[in-house]
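**Q** could you look at this predicted model? Sequence included:
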Amino acid sequence: MGQTIQIEKANSLKEKPDVSNIKFGTVFTDYMFSSHYTPEHGWETPTITPYKNLELSPALQSIHYGQSVFEGLKAYKSGDDILLFRPEENFKRLNRSLERLSMPKINEEDAIKALKELLQLEKDWVPDGPGQSLYIRPFVFADEPFLGVRPSRTYRFLIILSPVAGYSGAALDPTSIYVEDEYVRAVRGGIGNAKAAGNYAASLLAQQKANNLGYEQVLWLDGVHQEYIEEVGSMNIFFVRNGEIVTPELNGSILEGITRKSIIELAEYKGYTVKEERVHIDDFLKGVQDGSISEVFGAGTAAVISPIGRMNIHDTDYIINDNQPGDVAKDLYDHYTEIQYGRLEDPFGWVQKA
């Protein structure tokens, strides 16, 4: 890109919704950003237009062969300011995903500038209720109409925005987890550490199975042995063992979560001992049974931190910490979100104004 962004103004603006009453990802703002890639010109025609449907070919390569990646981050209201939390990390990860799927990288600095320009136009859409934010979805997909199996020649990069309430209102409500030991999501050497659309398609059957059994989310085991803990469908997983915070080590099939990375840095800053380990499900189960594991929680963009109060492991239900948020989860959540909303000092330089 590196070009001046053209802005097409809407003839009329939408009525702003009551964010507390809308479902995640169902309401979108007035505008969106888009850019198009060709081999001859690279990323070009950066444009902010009214939010609208796309006209696409039925032979679109992303539909048939899955060249589609995305990111998720949020904007927060702080007085008159709009704040972003580590957006550079999201666009770095977007480029890693693009590289893995043989797609052209974007210019990260240009992408952040485009996002900030879009947010300035949409600043009235950033809600200021407890736990509320504006969800940001950048995504890139192949748009060449061609049925041959090869990387597409052309692509589109878009950013759309959606106001969201807190994941569980503004409270830390514990969730329930089903440990999946039949299906697998990813293997090392595959695309498990890319934020690719196909990863999420691969998770849906097990997610439906868990929901039918009365659980909200799935905890995946490794794709080779199905014995080692990896991640929850929309979160990385942490647990407190003998007072220390433990999370599965990155292994090539676990998504490198930005919230995961930030929680580790914040926890170490606050004096906690954090360990990244290969965690066998039976060792984890033993810790739950003997009480050495006192808390379990997930970490991701949507929830920030989500305590896990009930787990099904090997077809047996276990209650964690009386199905209540633990002290460590609450401590990290409070500190983390206060930084995000600009209410506490940011010693890391994570937060920037839009």
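**A** Ah, there it is.

**Q** C-alpha from now on. contacts and neighbour counts both.
**A** Will do.

**Q** what about Gly131, which SS state?
**A** When classified by DSSP: H, G, I helix; E, B strand; the rest coil, Gly131 comes out as coil.

**Q** contacting residues around it?
**A** If you count contacts by Cα atoms under 8 Å, 6 or more residues apart in numbering, Gly131 has them with 165-167, 169-170.

**Q** cool, and Val246?
**A** Neighbours of Val246 in contact, by Cα under 8 Å, 6+ apart: 238-240, 274-277.

**Q** am I right that it sits in a strand?
**A** Yes - counting by three-state DSSP, Val246 is part of a strand.

**Q** now it: how far from Glu277?
**A** Distance, Val246 to Glu277, by Cα to Cα, to the nearest Å: 7 Å.

**Q** go on, Arg100?
**A** On the measure of Cα to Cα, Arg100 and Glu277 end up 25 Å apart.

**Q** likewise for Tyr51?
**A** From Tyr51 to Glu277 the distance is 44 Å (Cα to Cα).

**Q** ok, now Ala210?
**A** For Ala210, the distance to Glu277 - Cα to Cα - is 26 Å.

**Q** ok, Ile245 next?
**A** For Ile245, the distance to Glu277 - Cα to Cα - is 11 Å.

**Q** who's more crowded, those two?
**A** Ile245 (21 against 12; other Cα atoms under 10 Å).

**Q** for the more buried one, give me its contacts.
**A** Per Cα under 8 Å, 6+ apart, neighbours of Ile245: 238-239, 272-275.

**Q** next, the one to line up against it:
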Amino acid sequence: MNALMNDIEVIKTKHSKINEVDFDHLSFGKTFSDHMLECDYKDGKWQAPKVVPYAPITLDPSAKIFHYGQSIFEGMKAYKDGDNNILLFRPLDNFKRLNISAKRLAIPELPEAYFMEGLKALLKVDSDWIPKNEGSSLYIRPFIFATGKGFHASPADEYKFVIATAPSGSYFAGELKVLIEEKYSRSANGGVGFAKAGGNYAGQFYPTQLAIEKGYQQVIWTDDNTHEYIEEAGAMNIFIRINDTLITGPTSDRILDGITRKSIIELTEKEGIPVEVRKITVSEVVEAAKNGSLKEMFGAGTAAVISPISGFGYKNEDFDLPKLENTYADALKKRITDIQTNKVEDPFGWRYKVI
């Protein structure tokens, strides 16, 4: 297999778009690189992947992605350091999580070499698309969806694996004001909340839009049963600092095992910041806000890395967080991004050098 993967077919575009891009003013995920990786599953196995020009995908109207939602994805970033090395951050964790999602949605699992060697081949072809500006990166979107045809409610017999990339700036600008959700749920026990399934995000849009109409930017999700426990912040894991202790909920059927989340936990443990992985109630957070012990809240995920929360709403009452000079959010974000961009040593072995 390795011999095959080291000889991935590359079909280069005849018309690069790179000179049309303003790399000093990149929005997030709206500009796309010249090429993508493509690989089909048919006849009971994954076929050889290849790098092709970025282009629309044509599907039959009966393709099962449209009817039964078999679709999963990952989010990653590539960076360049001062020596033009191409770097990834914990890519094998993304690969493993993609297959966890695949298994839950009855999608054939992908061989590791197809993911890793295919990604490396794509990044080598589009290396000039990786921004070097502070705060920018090449966002990487691996995804798998059902292409098999038919209206019968059953898993498809054909799938497509794609990796597309987008040079991107910051995901969020500034701090977030969030609304703690009292009615809607992101996921439920026994469901697919732990998977990166497209439907998870589609189900978030309506409650989030309701929150936006009330003047908030995002929703803090609570448990589906009682709505008493804090679970996630928008499409991110959430961390809450009470006094000097950082708290985040345990992963479960409902909560995504975020790679940035895991990195923050490992960093805080190494650097002596008290961290607790436990359930945290809405009432505990509200009480901490009232008595002044609530110091910080922030979301954590690949796209934004860390997004500070400036305040939250709950039961028609708003709570502002204090303005601190030295925050855990700022320190942890700098530590992670410095590791990602090779500005500091990486004692964890997270950084992965492509070339």
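**A** Good, I have the coordinates. Note that the structure is a prediction, hence the values are computed from the model and not measured.

**Q** list the buried residues of stretch 168-184 of the second structure.
**A** Buried residues in stretch 168-184 of the second structure, counted by 16 or more other Cα atoms under 10 Å: 168-171, 176-182, 184.

**Q** turn these into JSON lines, including secondary structure.
**A** Formatted as JSON lines, these follow (three-state DSSP):
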{"residue": "Ser168", "secondary structure": "strand"}
{"residue": "Gly169", "secondary structure": "coil"}
{"residue": "Ser170", "secondary structure": "coil"}
{"residue": "Tyr171", "secondary structure": "coil"}
{"residue": "Leu176", "secondary structure": "strand"}
{"residue": "Lys177", "secondary structure": "strand"}
{"residue": "Val178", "secondary structure": "strand"}
{"residue": "Leu179", "secondary structure": "strand"}
{"residue": "Ile180", "secondary structure": "strand"}
{"residue": "Glu181", "secondary structure": "coil"}
{"residue": "Glu182", "secondary structure": "coil"}
{"residue": "Tyr184", "secondary structure": "coil"}
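
**Q** which of those residues lies closest to Ala113 of the second structure?
**A** Ser168 (26.4 Å; Cα to Cα).

**Q** tell me the residue in the first structure aligned with the closest one.
**A** Using TM-score structural alignment, the equivalent of Ser168 of the second structure in the first structure is Val164.

**Q** run through the strands of the stretch 1-150 of the first structure in chain order.
**A** 6-7, 31-38, 42-50, 68-70, 73-78, 81-85, 133-142 (DSSP state E, counting those that start in this stretch).

**Q** Asp257 of the second structure touches Thr248, doesn't it?
**A** No - look at Asp257 of the second structure against Thr248 with Cα atoms under 8 Å: they stay out of range, at 11.6 Å.

**Q** of the contacts of Val246 of the first structure, which belong to strands?
**A** When DSSP state E is applied, the contacts of Val246 of the first structure are split such that 238-240, 274-277 fall in strands.

**Q** can you flag the buried ones in those residues?
**A** Buried among these (16+ other Cα under 10 Å): 238-240, 274.

**Q** in a helix, that's where Ile265 of the second structure is, yeah?
**A** Yes - assessed by three-state DSSP, Ile265 of the second structure belongs to a helix.

**Q** before we move on, the earlier item: need the contacts of Val246 of the first structure in a markdown table (columns: distance to His335 of the first structure).
**A** Output for the contacts of Val246 of the first structure, formatted as a markdown table (distance: Cα to Cα, whole Å):
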| residue | distance to His335 of the first structure |
| --- | --- |
| Phe238 | 17 |
| Phe239 | 18 |
| Val240 | 17 |
| Val274 | 17 |
| Lys275 | 20 |
| Glu276 | 21 |
| Glu277 | 25 |
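
**Q** closest to Lys74 of the first structure out of those residues?
**A** Phe238 (21.9 Å).

**Q** what's near enough to touch the closest one?
**A** Phe238 of the first structure neighbours (Cα under 8 Å, 6+ apart): 245-248, 296-299.
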